[in-house]
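Engineer: Make a model of this:
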Amino acid sequence: MATILPENQINQELNSSVHQFFRNQKLGTLLNQSNIRKEAGISPVMLVQFIFSLVLQKKNLYRTLESAREPEAPAKDAVYRLLNNATYNWRKFLLLLSQNVITQNLLPLVSENRERVLILDDSLYSRARSKSVEMLALVHDHTTGKFVRGFRMLTLGWSDGNTFVPLAFSLLSSEKQSNRFQEINPTIDKRTVGYKRRKEAVKKSTEALFDLLDDINPLQLCARTLLFDSWFAFPKAIKRVVSEYPLEVVCMLKRMHRVYYTYEGQKYTLTQLYQVVRKKRGRAKILASVVVSLGLDDNEKEIQARIVFVRDRNRSKNWLAILSTDINLPEEEIVRLYGKRWDIECFFKVAKSHLALGKEFQCRSYDAMVAHTTIVFTRYIMLALRTREEQDPRTIGQLFFLCCDELEDIRFAEAILLVFDCLKASLTEEPVLSEEMVESLLDRVFDNLPTFLKRAFPQPEKQLPSALAA
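Structural biologist: Reported below is the predicted structural model:
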């Protein structure tokens, strides 16, 4: 059995972004509040920090757990018990962390005049080579237009235009049983939060989005607008968002022949509506703007919305339509607000390219995929927070590689400190040498070190021997 991580090693006061982030955001407390706790053995916060740092250390989970060169690694069973537990509420943990980061760290940096928005979108969670993964299904990939094995990762996030923070997500399977390769594990207790997530996975995305919205408080996050693309832009979904939540909707519209908008008492499809409205002359980017009613059934109340037709910059003779349920917003403001939706696309790119989303290790359990995705999102939150607080001009990808190098330096510094510690212990055993002589000898040894070795230590140069003495 592998050796348990020593607590003093985790709590070392090193110049590590990971250690600082876990300590400042009190991740141990948040894990405990999310029912992620253990009565005996290694604590969950140490296990999460171990998994969290793997990508930054350029390590593989399986090889690290099996390697005899990693005596500080936790036991393999402890890691997999953490990932596969159906009673752990990982969604609550991510939401608590995101809310704390937004309210305590980001909102004080944001002007009250700046618009804060919620963004909803989905992305492919590919498991193309898998066969026995729980809830695995054929899902549609929007980028290629093909059906592939995997899940649709429906994600809800917060943005102020500069920083994106993921709030909640759901790994959606297919609502059609014929498209699913595997069903729910029959041994899962139906009273657990893991079973509820599995039942949510077989819902339509337009229904699952309300499960995500139910878990957050938009007023606490100072957000009043929800952004999403045309895949969710159905009148029924738009009306439900506006009527049940303190949110306005800004979304892209899709040309559907069965969706009608009421204008001047007549019902038109989106294409027909563009043909009847009056266009602006010249090469204007905003071609037209019109207020319509979204009518669902004769017995339901209609809501008003503004549709802005803009020129497609990729195809100058084509057009795009953006809808806003706040009819008082200027046309330019509607277009600008919708532009904030691009933040979630950048988030998906970073999570897949740098943070090993869905690639770090291959698990068959649905709970393990949810747990690992939450840890990947936590990595992104750390990088996004560091970028914002330091006003760093570097991209999140550059900061990712910087953190990798930082952890490499820390491990090297720990080795040097261990050498100094052994040297001091050996010198202290000599009866001829006093404590002052040992300290003076260590000072001289450290002063003669090359400059690049001195920079590896987080302490000031002259404080190293006294720190070792302590």
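Engineer: from here on, contacts and neighbour counts on C-alpha atoms
Structural biologist: Noted.
Engineer: where along the stretch 1-150 of the chain do the helices fall?
Structural biologist: 7-10, 17-24, 27-33, 44-54, 61-66, 76-84, 90-100 (DSSP state H, counting those that start in this stretch).
Engineer: Name the stretch among those helices that sits most buried.
Structural biologist: Among the helices of the stretch 1-150 of the chain, ranked by average contacts under mean count of other Cα atoms under 10 Å, first place goes to helix 90-100 (a mean of 21).
Engineer: With respect to residue 417, which of the helices of the stretch 1-150 of the chain lies nearest?
Structural biologist: Among those, helix 7-10 comes nearest to residue 417, with 12.3 Å by Cα to Cα.
Engineer: and for that closest one, what are the contacting residues?
Structural biologist: With Cα atoms under 8 Å, 6 or more residues apart in numbering as the test, helix 7-10 has contacts from 19, 46.
Engineer: elements contacting the helix or strand where residue 386 lies?
Structural biologist: Assigned by DSSP states H and E, residue 386 falls within helix 366-389. When contacts are defined as 3 or more Cα pairs under 8 Å, 6 or more residues apart in numbering; DSSP states H and E, helix 366-389 packs onto helix 44-54, helix 76-84, helix 90-100, strand 164-172, helix 342-353, helix 396-428.
Engineer: one more time with 6 Å
Structural biologist: Identification of packing neighbours for helix 366-389 by 3 or more Cα pairs under 6 Å, 6 or more residues apart in numbering; DSSP states H and E yields helix 76-84.
Engineer: Proceed likewise with the subsequent sequence, for comparison:
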Amino acid sequence: MLENKSWQSEIQAALWKEFEILRVMKALQLRTIAYRCGISKNQGVEPFSILVALVFLTFLGKSVHHFVSHCRNSLFDLGGKDVFYRLSTRTSINWRRFMMDISLNVIRYFKSFSSWQQRVLVIDDTVIQKAGKKIEEVSWVFDHSKGKSVKGFSAVVLGWSDRASFVPVDFALQRSSRKVFKQSTEIEMDKRMLAWHRRQEAVKDKPTLVKEMLKRAKQKGLDAGAVLFDSWYCMPRLVSSIYNEIGYDVIAMLKTTPTLTVAVNGKVYSTKRLWECVVPDLIKATVTIGKDRVSVSSINAFFGSTLVKLVFCQPSEKSKSKKPIILLSTDTSLTSAKIIETYGQRWAVEVLFKDAKSKLFFGKNQSRTFEATICFLTLSLVRFIILSYMERINGDFRHKGSLYEGLRYEVEELNILAFMEKFINRLLSIIDGAKETFTVFMNKLAGIQEMVRLSIQNLMFQRCET
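Structural biologist: This is a model prediction of the structure:
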């Protein structure tokens, strides 16, 4: 019988060296992080193998069902769908720590390429639409892009950027507390479980989720020149909490409404009246942003109890698509051009949402449990982190779609090689079995030949006597 264990280990070691995506996963210490986060073996298949297969899922199939049927007799053939769903629904896995530890490993590498002022934290949210009413914690949420309410969740995402790369760090799911669909059965859960805390987190309002995520980032030692967000989060209490309590500067867009007010030179104005009452008296300068020329003016004001710098940006040429905006910065020493340039980094989170939804299955899973939703969202963002890391180490700053296509072909090639390896192993075992069968057959044939020879001799001896 041939010994194939050493030969198989040599092939596996060669695969880890040959394929870039496997080298990246090893460099980011995914196995160690997974073990620290509670992804350990209870029974059956090794959980890390299942985790790697789930990370590769987007490169090989469209769903877990398609993935399982597509990968029969290959490297990712780990059993049926239940193997994957059992891992995704485990309540003891700390998916938040899993994602944050991977992000921090990548950010530590990226820090050597940028200064402290270039690093920012970006906050935004997106709607994850669902079709079923029986999905746990699903509710009606308002989608601003569609202008109507849809069934699903609102995902609040915190990311880190240094202008060249964007790395998602943390996220939280939020649902409406009033418009939730009633579940047929109530799930009883230990309040000490991580899954219970994630469920309680879903009913909190978005400003609270933002503060909690920023506090966790601060505790992890994540430094940044500013926190960026759009006008939906730009409220006096949240800006004051981030600046005074957590310790991050804020650069955000100010919402122009009759109810939101700022104090300029001791007088209180609504943000909507600032263009009429304050801006005409300010000194204006022209700044070129990309291909557009923008008229810029600034003034210090109090936003609630926080001293901020307001930057008024108005396109030099009138356009329906380009409207005047007001930017706010808690760092009053920054120039208007610097504030505008820094706020431009917020666009990276919009790119994340577009790429993650179109390429990386963000929010697309076929499980009803809340834990599985958290699991698959985390893995989608981990795929984006891996792509960002590969993009940076290769010095390749193309759109991630091109990198995604290259990875898809690489994983397909890896899958084919693994299938060939299994085929060769099967062939060798057949040859080994054939050798044993042939040996038994030859022994039996030799016995038959000996019996025939003895029979002939006996017959000849009897004939001679007669």
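Engineer: How close are the two chains, by TM-score?
Structural biologist: With the length set by TM-score structural alignment, normalised by the length of the second structure, the two chains reach a TM-score of 0.82; 412 aligned residues with a Cα RMSD of 2.8 Å.
Engineer: so where is the helix holding residue 386 of the first structure in the second structure?
Structural biologist: Helix 366-389 of the first structure corresponds to residues 370-393 in the second structure, going by TM-score structural alignment.
Engineer: now do stretch 186-200 of the first structure
Structural biologist: Going by TM-score structural alignment: stretch 186-200 of the first structure matches residues 187-201.
Engineer: Just send the helices of the stretch 1-150 of the first structure back as CSV, with distance to residue 444 of the first structure too.
Structural biologist: As requested, those are exported to CSV (distance: least, Cα to Cα, whole Å):
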stretch, distance to residue 444 of the first structure
helix 7-10, 27
helix 17-24, 31
helix 27-33, 41
helix 44-54, 35
helix 61-66, 38
helix 76-84, 44
helix 90-100, 46
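Engineer: Next, the contact list for residue 294 of the first structure, please.
Structural biologist: 261, 302, 303 (Cα atoms under 6 Å, 6 or more residues apart in numbering).
Engineer: what do you get if the cut-off is 8 Å, keeping everything else the same?
Structural biologist: Shown in contact with residue 294 of the first structure (Cα under 8 Å, 6+ apart): 235, 239, 260, 261, 262, 302, 303, 304, 305.
Engineer: Over in the second structure, see which of those residues survive.
Structural biologist: Mapping those onto the second structure (both residues aligned by TM-score structural alignment, their matches' Cα atoms under 8 Å) leaves 235, 260, 261, 262, 302, 303, 304, 305 still in contact.
Engineer: which one of these is nearest residue 186 of the first structure?
Structural biologist: residue 235 (37.1 Å).
Engineer: and the closest one, how many residues sit next to it?
Structural biologist: Using other Cα atoms under 10 Å, residue 235 of the first structure is surrounded by 18 other residues.
Engineer: Give me the nearest residue to it, chain neighbours excluded.
Structural biologist: Leaving aside its chain neighbours, residue 235 of the first structure sits nearest to residue 294 (6.2 Å; criterion: Cα to Cα, 6 or more residues apart in numbering).
Engineer: hmm, back to that, now the match of stretch 186-200 of the first structure, how far from the chain's geometric center?
Structural biologist: Distance, stretch centre to chain centre, for stretch 187-201 of the second structure: 22 Å (Cα atoms, centre = their mean, to the nearest Å).
Engineer: now do stretch 9-28 of the second structure
Structural biologist: 21 Å.
Engineer: List the contacts of the match of stretch 186-200 of the first structure.
Structural biologist: Counting by Cα under 8 Å, 6+ apart, 91, 92, 93, 94, 137, 172, 173, 174, 209, 370, 371 sit against stretch 187-201 of the second structure.
Engineer: That stretch: which residues count as buried?
Structural biologist: 194, 195, 198, 199, 201 (16 or more other Cα atoms under 10 Å).
Engineer: what's the answer for stretch 322-335 of the first structure, then?
Structural biologist: Applying 16+ other Cα under 10 Å to stretch 322-335 of the first structure flags 322, 323, 324, 325, 326, 327, 331, 334, 335 as buried.
Engineer: And stretch 391-408 of the second structure, by the same measure?
Structural biologist: 391, 392, 400, 403, 404, 407, 408.
Engineer: nearest to residue 59 of the second structure, of these?
Structural biologist: Checking those one by one against residue 59 of the second structure (Cα to Cα), the nearest turns out to be residue 408, at 4.7 Å.
Engineer: Which position in the first structure pairs with the closest one?
Structural biologist: Here residue 408 of the second structure is matched to residue 404 in the first structure, going by TM-score structural alignment.
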